[in-house]
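1. Can you look at this prediction? I've put the sequence above it.
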Amino acid sequence: MSEPFLRVARPEDEEQLRHLDHATWSHVHAVTARPAPDEPFFRDTCGPADHLVAELDGRVVGYVRLGFPTPLPSNAHVRQIRGLAVADEARGKGVGRALVRAAVEEARKGGFRRITLRVLGHNTRARALYESEGFVVEGVQPEEFCLDGTYADDVLMGQKLT
């Protein structure tokens, strides 16, 4: 298998991304309900330009969604990772790491001062990846979510880009 090829998402990626999002959904990382199989992936608030996708052998196997923590002009200097998914068959092949690195580089090139994200406390694999890529824990909201009857911490992570 080759190295992942990263690019900005295109409207025609909709179906592959929708299937990927549905297939990878889990309360390990998601605080929302599983998306319906026909639920659109792209929305008015997060279209193709807000996503970087990873391809292996010509097939979309992952994405990272970028956005802003709030709509406030006072923190428009902060970019936020708002979603990350990697197909099961592509795990352990550097796809997640490549997407995180690309998100950080995209934010840096865009002139942002910081990049942040939120990750569930029990998602140790994702937390380790983010930490290895320079993110640090900046706060924890204990038992912020109740997922299938189990309380989960919301861990806020970030890194300075300047």
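-> Sure, I can see it.
2. From now on I want contacts and neighbour counts done on CA atoms only, so please keep to that.
-> Will do.
3. residue ranges of the helices in the chain, please?
-> Shown for the chain, the helices assigned by DSSP state H span residues 14-24, 95-109, 124-132.
4. would you turn these into CSV with mean neighbour count and distance to residue 62?
-> Converted to CSV, these look like this (neighbours: other Cα atoms under 10 Å; distance: least, Cα to Cα, whole Å):
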stretch, mean neighbour count, distance to residue 62
helix 14-24, 18, 7
helix 95-109, 19, 7
helix 124-132, 15, 14
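5. These: which one's closest to residue 1?
-> Residue 1 sits nearest to helix 95-109 of all those, at 11.7 Å, using Cα to Cα.
6. Pull the distance from that closest one to the chain's centre.
-> Counting by Cα atoms, centre = their mean, to the nearest Å, helix 95-109 is centred 10 Å from the centre of its parent chain.
7. Next up, the contacts around the closest residue to residue 16 other than its chain neighbours.
-> Of all residues beyond its chain neighbours, the one nearest residue 16 is residue 60 (6.6 Å), with distances taken as Cα to Cα, 6 or more residues apart in numbering. When the contact criterion is Cα atoms under 8 Å, 6 or more residues apart in numbering, the partners of residue 60 are 13, 16, 17, 53, 54.
8. Structure two is appended below for comparative analysis:
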Amino acid sequence: MKVTGLEKERVCDFVAYCKKHRKELDDSYLYDSDLEEFEVTLENPTYVLINEQEEIIGAASFVLDDYHKRGKRARFRIFHSEMENIQFYQEMLQALLTHTTDLEKIFIFIPVTNKKLIEMIEGLKFSVERFSFLLVREDLEVPHVHLPDGYELRAFRPGEDEENWRQVRNAAFATLKGSETPITIEGVAELLTHQDYLEGGMMLLFHQGNPVGVIRGADDEYEDAPIMNIGPVAILPAYQGSGLGRILLRAALEFAKESGYRRTILSVNGENERAKALYIQEGFKQVEAVACYHYFV
């Protein structure tokens, strides 16, 4: 057995390995669209575990894009071995740690049902940072959206609303675990070019002409069927607790229905109990729970 850097000639084998095992893992960066575009670059440091037959039987890869680097952290795309031996995980981890100069920590999301991977991760001295829950809403009726006086809800206007979106999102998530790193105007603009982008799915809420809330609906897939992913749902701190989050959520649900989606999906941090309670009140049900483990480098 040996751990080696992924070579360009074996990217197809790596992609096949990811597809084979992604249902056991957090698949946030293992969708077909992500894997189709995967390349061996500085943003995607990747190592594989090879057996005597030169087959890939393990893989470890970071997502190290501009957003994560600005937050001084790296997220695992995949960390998995078909051989349940902590030594192999240790060797892959050590290889990846050579790419963590100037970083403070690395982190990974693991479904709480994957006890074997959790055992390996904890054996490597990772610790739980937080929990996150995945919620799904079936094809239910959507309550009417009623805006209070002085408020306006409209679709994102490319070339005009990037700064409005950035300000609201960053202020709303400044203390939210995992989302503290502010996004840039360029990062907002990139949302318009993602394969999951839906025309009209990005909306802003204004109060007397000032932006106070944002929400995004994006194309996604869950259990091999189309679904609309909702997020972020962000309200300026000064406006939180006044029912505006419910208004934004219902607007997104209405957009999903108009766009032909029968189901919607979103995720929420475990400590954000108020948001989770809102989603459940609006018809969402918890379908998965994942633990975020981090490791300080």
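-> Sure, I can see it. Predicted, not measured: the structure shown is a model, and the values here were computed from it.
9. So after superposing, what's the score?
-> Their TM-score after superposition, calculated using TM-score structural alignment, normalised by the length of the first structure, is reported as 0.75; 143 aligned residues with a Cα RMSD of 2.6 Å.
10. sorry, back to before: relative to residue 79 of the first structure, which of the contacts of residue 60 of the first structure is nearest.
-> Taking Cα to Cα as the measure, residue 79 of the first structure lies nearest residue 53 of those, at 17.2 Å.
11. Burial check on that closest one, number of neighbours?
-> Neighbourhood size, residue 53 of the first structure [other Cα atoms under 10 Å]: 28.
12. Kindly provide the distance from the aligned residue in the second structure for it to residue 295 of the second structure.
-> In the second structure, the residue equivalent to residue 53 of the first structure is residue 204, according to TM-score structural alignment. If you measure residue 204 of the second structure against residue 295 of the second structure using Cα to Cα, to the nearest Å, the figure is 36 Å.
13. Kindly report the same for residue 189 of the second structure.
-> Residue 189 of the second structure sits 31 Å away from residue 295 of the second structure, going by Cα to Cα.
14. What of residue 122 of the second structure?
-> With distances defined as Cα to Cα, the gap from residue 122 of the second structure to residue 295 of the second structure amounts to 10 Å.
15. Looking at the two, which is more packed in?
-> Each of residue 122 of the second structure and residue 295 has its neighbours counted (other Cα under 10 Å); residue 295 has more, 18 against 14.
16. Do I have it right that that one meets residue 105?
-> Yes - using Cα atoms under 8 Å, residue 295 of the second structure is in contact with residue 105, at 5.5 Å.
17. Could I get the contacting residues of the residue nearest to residue 53 of the first structure when sequence neighbours are not counted?
-> Spatial nearest neighbour of residue 53 of the first structure, excluding adjacent residues (Cα to Cα, 6+ apart): residue 63 at 4.2 Å. The contact partners of residue 63 of the first structure, taken as Cα under 8 Å, 6+ apart, are 17, 51, 52, 53, 54, 83, 84, 85, 86, 99.
18. Could you dump these into a markdown table with distance to residue 126 of the first structure added?
-> Supplementary listing: the contacts of residue 63 of the first structure in a markdown table, determined by distance: Cα to Cα, whole Å:
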| residue | distance to residue 126 of the first structure |
| --- | --- |
| 17 | 20 |
| 51 | 18 |
| 52 | 18 |
| 53 | 18 |
| 54 | 17 |
| 83 | 11 |
| 84 | 9 |
| 85 | 10 |
| 86 | 11 |
| 99 | 12 |
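19. Quick check: of the contacts of residue 60 of the first structure, which lies closest to residue 116 of the first structure?
-> residue 53 (19.0 Å).
20. Residue 113 of the first structure versus the closest one, what's the distance?
-> Here the criterion is Cα to Cα. By it, residue 53 of the first structure lies 23 Å from residue 113 of the first structure.
21. Of the helices of the first structure, give the one that comes closest to residue 5 of the first structure.
-> Taking the helices of the first structure one by one with Cα to Cα, helix 95-109 is closest: 9.0 Å.
22. tell me, that closest one lands on which residues of the second structure?
-> Using TM-score structural alignment, helix 95-109 of the first structure pairs with 244-258 in the second structure.
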